[in-house]
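Novice: no FASTA, just this:
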């Protein structure tokens, strides 16, 4: 079941993340496709970031999800954490698989090679209703933008702990 096992943000963790985030420049790289879903994902990411108050937040818009890795690659040069947000909804052609795989592989490879945490907020859904359910909108059952932002900042905090 989707959403099962989502970690809950505890007060002690939030305090720790605020300390880490205070020095971070964070980029949100978000696709333009599926405007309603994307508005929800961006708002969710911003909601989390408002809780931890990073030093700087910049939003960059990708034409589509396929372009998330290349724009994120430029963002990691100037930011300590990136939140990649997008949505791909299955159609009747293999296009879905190609875009999802390329974006996923590109972001994963970038995170490892750049050693920069990238919050993975790419929704890969069969239907628009599934995307809306995950977008953090009123009536949504999940908030994947919030979760992706949490993942990026929590990873940055662990990296800081590992490298201290």
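Specialist: Looks like it arrived, so ask away. Just so we're clear, the structure is a prediction, and the values are computed from it rather than from any experiment. Residues are numbered from 1 along each chain as shown.

Novice: CA atoms for contacts and neighbours, from now on please.
Specialist: Will do.

Novice: Can you tell me how far residue 29 is from residue 146?
Specialist: Per Cα to Cα, to the nearest Å, residue 29 is found 14 Å from residue 146.

Novice: Please apply the same query to residue 62.
Specialist: According to Cα to Cα, residue 62 and residue 146 sit 19 Å apart.

Novice: Below is an additional structure, to be compared with the one above:
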């Protein structure tokens, strides 16, 4: 957690959009709260919400891909805490590569709201709990919706330049 530089997470007008939120059940106290915050953010932005739960973070990309085919944006939420083995590195790389590939392949924002931390205390500080320094459920959702709006602007301006109606 950098602790500085966040652009803010003020709700955007995403009326008519659908947000798919997929959350891991591993570290349930934290992911349940992150899911609640993501749903609250989507609703504050005027979007509809579809929710799916999976066992752990490794399972997030496959469900995120299915959601990306049906929703305007996807938010993937999970917690991966470093342990004494290389498993942390494999999980983090797999999840990050998978979510990135989905966003690029589907042309839709896929928010990476997976906390990759050294300690459970670091995760608590980012999970949007009372007293947390960050709220990744909320901020990931607003960021994804903001990106979807930017994609719509790009498409509209390209159509206008080419003489197509929007």
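Specialist: On my side now, so go ahead. The structure presented is a predicted model; accordingly, all values stated were derived computationally and were not measured.

Novice: Any idea what the TM-score is?
Specialist: TM-score for the superposed chains, counting by TM-score structural alignment, normalised by the length of structure 1: 0.91, backed by 156 aligned residues with a Cα RMSD of 1.2 Å.

Novice: Just want to know which of residue 29 and residue 146 of structure 1 has more residues nearby.
Specialist: Each of residue 29 of structure 1 and residue 146 has its neighbours counted (other Cα atoms under 10 Å); residue 29 has more, 27 against 24.

Novice: part of a strand, is that one?
Specialist: Yes - assessed with DSSP: H, G, I helix; E, B strand; the rest coil, residue 29 of structure 1 lies in a strand.

Novice: contacting residues for it?
Specialist: Residue 29 of structure 1 sits next to 59-62, 68, 71-72, 82-85 when contact means Cα atoms under 8 Å, 6 or more residues apart in numbering.

Novice: Now do the same for it: its match in structure 2.
Specialist: Here residue 29 of structure 1 is matched to residue 22 in structure 2, going by TM-score structural alignment.

Novice: cool, residue 115 of structure 1 as well?
Specialist: Taking TM-score structural alignment, the alignment pairs residue 115 of structure 1 with residue 107 from structure 2.

Novice: in terms of contact, does residue 77 of structure 2 touch residue 123 like I think?
Specialist: No - with contact defined as Cα atoms under 8 Å, residue 77 of structure 2 does not count as touching residue 123 (11.9 Å).

Novice: Same drill for these two, tell me which one is more crowded.
Specialist: Set side by side, residue 77 of structure 2 and residue 123 show more neighbours around residue 77, with 31 against 26, by other Cα under 10 Å.

Novice: Run a quick neighbour tally on residue 53 of structure 2.
Specialist: 18.

Novice: just residue 133 of structure 1 next, same as before
Specialist: 17.

Novice: Check for me that it belongs to a helix.
Specialist: Yes - with three-state DSSP as the criterion, residue 133 of structure 1 is part of a helix.

Novice: ok, it to residue 4 of structure 1 distance?
Specialist: 14 Å.

Novice: Then residue 124 of structure 1?
Specialist: With distances taken as Cα to Cα, residue 124 of structure 1 is found 17 Å from residue 4 of structure 1.

Novice: Looking at these two, which is more packed in?
Specialist: More neighbours surround residue 124 than the other of residue 124 of structure 1 and residue 4, with 18 against 6 (other Cα under 10 Å).

Novice: Contact partners for the equivalent of residue 55 of structure 2 over in structure 1?
Specialist: For residue 55 of structure 2, the aligned position in structure 1 is residue 63, judged by TM-score structural alignment. When contacts are counted by Cα under 8 Å, 6+ apart, residue 63 of structure 1 touches 31-33.
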